[in-house]
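K.L.:
Everything below, folded, please.
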Amino acid sequence: MHAWLCENPVGVDALTWKELPTPQPGPGQVLVEIKAASLNFPDLLIVQNKYQMKPELPFVPGSEYAGVVQAVGDGVKHLKPGQRVACLSGTGGFGTHTLAPAALCMPLPDAFTDVDAAAFTMIYATSWHALMDRAQLRAGETVLVLGAAGGVGTAAIQIAKAAGARVIAAASTDEKCALCRSLGADATINYSTHPLPGGFRDAIKEATGGKGPDVIYDPVGGDFAEPAFRSIAWRGRYLVVGFASGPIPALPLNLTLLKGASLVGVFWGDFARREPEANTRMMGELAKWYVEGRIKPVIDRAMPMSELKAAYARMGSRGVMGKLVLVN
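P.N.:
Now for the predicted structure:
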């Protein structure tokens, strides 16, 4: 097998493509031949030693992938060789093969393509857990999605619309706003033409008729958080999903009092670990929605696995719409 190896987590340039022994699965593991792997923001942080999870060196990055089971270890009953699966295991995806925990592998319906399967779990699980579980989104409510043209943002638009909500999508270019409208967004806000903080707040006010959004889905953080939260509706729920812009914002807590609003943390990974049965039900529902055509990952582009460093560079340029996927 071959894989991109991180021997020193000082950044993308230190990754090397190496031939490694093909491992055999131990108890509870499966050997997966990787067909496609998606690039997520944590995949950048982990090779820079900036992610909360710090794997033992050396390691193969690539948190999310899809492929075919080649062999199963002792105790694995629900998977068999030749079965197609998707997995989000944190590492191992940027190569030709990997050992995956069987418990984290989702058997794939025939309708799934490899590329869609590799781009599916993180964005839809995060967005469903945020909107449907943590925010208890109801039909007829208004959702403001920040960073709406990214992976989790595009998933949030689709899930919110499928749940009967009105969606306002905020993105940084006219092209990204057009993508959001094509996914069903009812209104869009271009950050560049409605600058922070006043222009952005005015645009939110106009888009909601002065009421403010009932739910704010924020994977961006930074300077967007406070003006967005100041715009929230009475009894609104502000979903803290991530901090793609870099800085972690500090919000004046009196705003929660004035709006009767809630700050709600979203940590899907720990939800899956702590509440595995609820997570399994959620993933089953999401797979059903995919088969029914209600949701589908937005793929920015699929690139050969050999072009991983170029994919990282494209992600860093902030030009990605949806997900980048590497294919073998």
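K.L.:
C-alpha from now on. contacts and neighbour counts both.
P.N.:
Noted.
K.L.:
What sits closest to Trp234 if chain neighbours are left out?
P.N.:
Lys259 (4.9 Å; C-alpha to C-alpha, 6 or more residues apart in numbering).
K.L.:
Correction: the previous question concerned Gly198.
P.N.:
Closest residue to Gly198 apart from its sequence neighbours, by C-alpha to C-alpha, 6+ apart: Pro227 at 7.8 Å.
K.L.:
how close does the residue nearest to Trp234 get to Tyr238?
P.N.:
From Lys259 across to Tyr238, the span is 11 Å (C-alpha to C-alpha, to the nearest Å).
K.L.:
overlap in contacts of these two?
P.N.:
Ile232 (C-alpha atoms under 8 Å, 6 or more residues apart in numbering).
K.L.:
neighbour count winner among these two?
P.N.:
Higher neighbour count among Lys259 and Tyr238: Tyr238, with 28 against 16, using other C-alpha atoms under 10 Å.
K.L.:
what's the offset of the top helix by length along the chain from the middle of its chain?
P.N.:
Assignment by DSSP state H gives helix 276-291 as the longest helix of the chain. Here helix 276-291 shows a centroid-to-chain-centroid distance of 16 Å under the convention C-alpha atoms, centre = their mean, to the nearest Å.
K.L.:
buried set for it?
P.N.:
With burial defined by 16 or more other C-alpha atoms under 10 Å, the residues of helix 276-291 counted as buried are 279, 282-283, 286-287, 290.
K.L.:
Was I right to think the residue nearest to Trp234 contacts Ser231?
P.N.:
No - at 9.2 Å, Lys259 does not count as touching Ser231 under the criterion of C-alpha atoms under 8 Å.
K.L.:
Proceed likewise with the subsequent sequence, for comparison:
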Amino acid sequence: MIRVKIMACGLNFADLLMCQGKYQDTPEPPFTLGMEVAGVVDALGPDTDGPAVGSRVAVFGGQGGLAEYGCFPANRAVLLPDDMRFDDAAALQIAYGTSHLALDYKARLQPGETLLVLGAAGGVGLTAVEIGHAMGAKVIACARGAEKLEVARRAGADHLIDAASEDIRERVRALGGADVVYDPVGGDQFKAAFRACNPEARLLPIGFASGDVPQIPANHLLVKNLTVMGLYWGGYLAFKPEVVTDSLATLLSWHREGRIKPHVSHALPLAQAGDGLELLRSRKSTGKVVIRPHE
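P.N.:
Reported below is the predicted structural model:
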């Protein structure tokens, strides 16, 4: 184990689900929220060789991040470049990791294909826009309102759909249909996207922020040769951890090259962690909300 002085903790929609006991990996209470952190190693446990004290690291701990210090398994720590901000590192692991695994490892997104991203201004959705753009796809971003759509446009979206006022299915079909659908929303938006898919499209249910888990008609999958691919990023740590570590290495390289740049809409002190969670619940944030325990 290592002890980390936590400089930044990224909040996620899963933290809200944990509060309700609805997340697939909700720990046994009592526990401390905060799944991903960045900070400095300040102590090593018995029989732990490293990372060395003083190392700058990012850690996916699954819990324990909303604190000034936390103890985490040493093999979960990823060394950070000296010039990488803690806020960026705390914002990168889950959101970018999920989108990169989904689009690269699972869907095999190809240059020139059309990627439809639902919830495109949220924590994971915005990273899917950015990564899809970096992979050479034509990106259609779907979000509610002009302000959020502008955030998606700046992240690399080629086309914008306002989910509050436009017909998603008709707009996507008019743009040539979707080859890959990235969906952290669920509900009616998934149903509309499903009906706008091209033959052999791949659909990625990432989450259900709408609260509605859609039921998928298997006969439609058959007729259009569609593939639905579930993805739970944290699950790979249990049975195929090298997939996650390889992905994170790629993302850190992309960050160093300037190909991706985490968007942090709010950075708050630990005393305002509740306000940060409310920003997620009310969907008033874009990109990531980060808590700084030592501010």
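K.L.:
Superposing both, give me the TM-score.
P.N.:
The TM-score (TM-score structural alignment, normalised by the length of the second structure) is 0.97; 293 aligned residues with a C-alpha RMSD of 1.1 Å.
K.L.:
Helices along the stretch 1-150 of the second structure, start to end?
P.N.:
13-19, 86-100, 125-134, 146-154 (DSSP state H, counting those that start in this stretch).
K.L.:
Buried deepest among those, which one?
P.N.:
helix 125-134 (a mean of 27; mean count of other C-alpha atoms under 10 Å).
K.L.:
same for it, what does it pack against?
P.N.:
helix 86-100, strand 114-118, strand 138-143, strand 178-183 (3 or more C-alpha pairs under 8 Å, 6 or more residues apart in numbering; DSSP states H and E).
K.L.:
Trp4 of the first structure: which element?
P.N.:
Element membership for Trp4 of the first structure, per DSSP states H and E: strand 2-5.
K.L.:
Quick check: next helix or strand after that strand?
P.N.:
Next element after strand 2-5 of the first structure (DSSP H and E): strand 16-19.
K.L.:
Give the aligned range of that following strand in the second structure.
P.N.:
On the basis of TM-score structural alignment, strand 16-19 of the first structure is assigned to no residues in the second structure.
K.L.:
So which bits of that strand are buried?
P.N.:
Quick answer for strand 16-19 of the first structure (16+ other C-alpha under 10 Å): Trp17.
K.L.:
Aligned against the second structure, show me the partner of Gly184 of the first structure.
P.N.:
In the second structure, Gly184 of the first structure lands on Gly156 (TM-score structural alignment).
K.L.:
Could you do Thr154 of the first structure as well?
P.N.:
Match for Thr154 of the first structure (TM-score structural alignment): Leu126.
K.L.:
As a markdown table, the helices and strands packed on helix 125-134 of the second structure with distance to Arg169 of the second structure would be great.
P.N.:
Shown next, in a markdown table, are these (distance: least, C-alpha to C-alpha, whole Å):
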| stretch | distance to Arg169 of the second structure |
| --- | --- |
| helix 86-100 | 23 |
| strand 114-118 | 11 |
| strand 138-143 | 11 |
| strand 178-183 | 10 |
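K.L.:
mind checking which of those is nearest Leu80 of the second structure?
P.N.:
Closest of those to Leu80 of the second structure is helix 86-100, at 7.7 Å (criterion: C-alpha to C-alpha).
K.L.:
Please state the offset of the closest one from the chain centre?
P.N.:
With C-alpha atoms, centre = their mean, you get 7 Å for helix 86-100 of the second structure.
K.L.:
Give me the mean deviation of it from the first structure.
P.N.:
Compared with the first structure after the fit, helix 86-100 of the second structure shows a mean deviation of 0.6 Å (mean C-alpha distance after the TM-score superposition for the first structure).
K.L.:
corresponding residues in the first structure for that helix?
P.N.:
Under the criterion TM-score structural alignment, helix 86-100 of the second structure matches residues 114-128.
K.L.:
got the contact list for that stretch?
P.N.:
35-38, 64-67, 86-88, 108, 151-153, 155-156, 159, 266-268, 282-283, 286, 296-297, 299, 302, 323-325, 327.
K.L.:
mind checking what the residue nearest to Trp234 of the first structure lines up with in the second structure?
P.N.:
By TM-score structural alignment, Lys259 of the first structure lines up with Lys224.
K.L.:
And for Pro304 of the first structure?
P.N.:
Match for Pro304 of the first structure (TM-score structural alignment): Pro269.
K.L.:
Asn279 of the first structure too?
P.N.:
Match for Asn279 of the first structure (TM-score structural alignment): Val244.
K.L.:
hang on, the earlier thing: straight-line length of the match of helix 86-100 of the second structure, end to end?
P.N.:
End-to-end distance for stretch 114-128 of the first structure: 21 Å, by C-alpha to C-alpha.
K.L.:
Is the nearest residue to Ala273 of the second structure once chain neighbours are set aside in a helix, a strand, or coil?
P.N.:
By the measure of C-alpha to C-alpha, 6+ apart, the closest residue to Ala273 of the second structure outside its immediate chain neighbours is Ile291, 6.4 Å from it. Under DSSP: H, G, I helix; E, B strand; the rest coil, Ile291 of the second structure falls in the strand class.
K.L.:
closest to Ser165 of the second structure out of the helices and strands packed on helix 125-134 of the second structure?
P.N.:
Per C-alpha to C-alpha, nearest to Ser165 of the second structure of these: strand 138-143, 10.1 Å.
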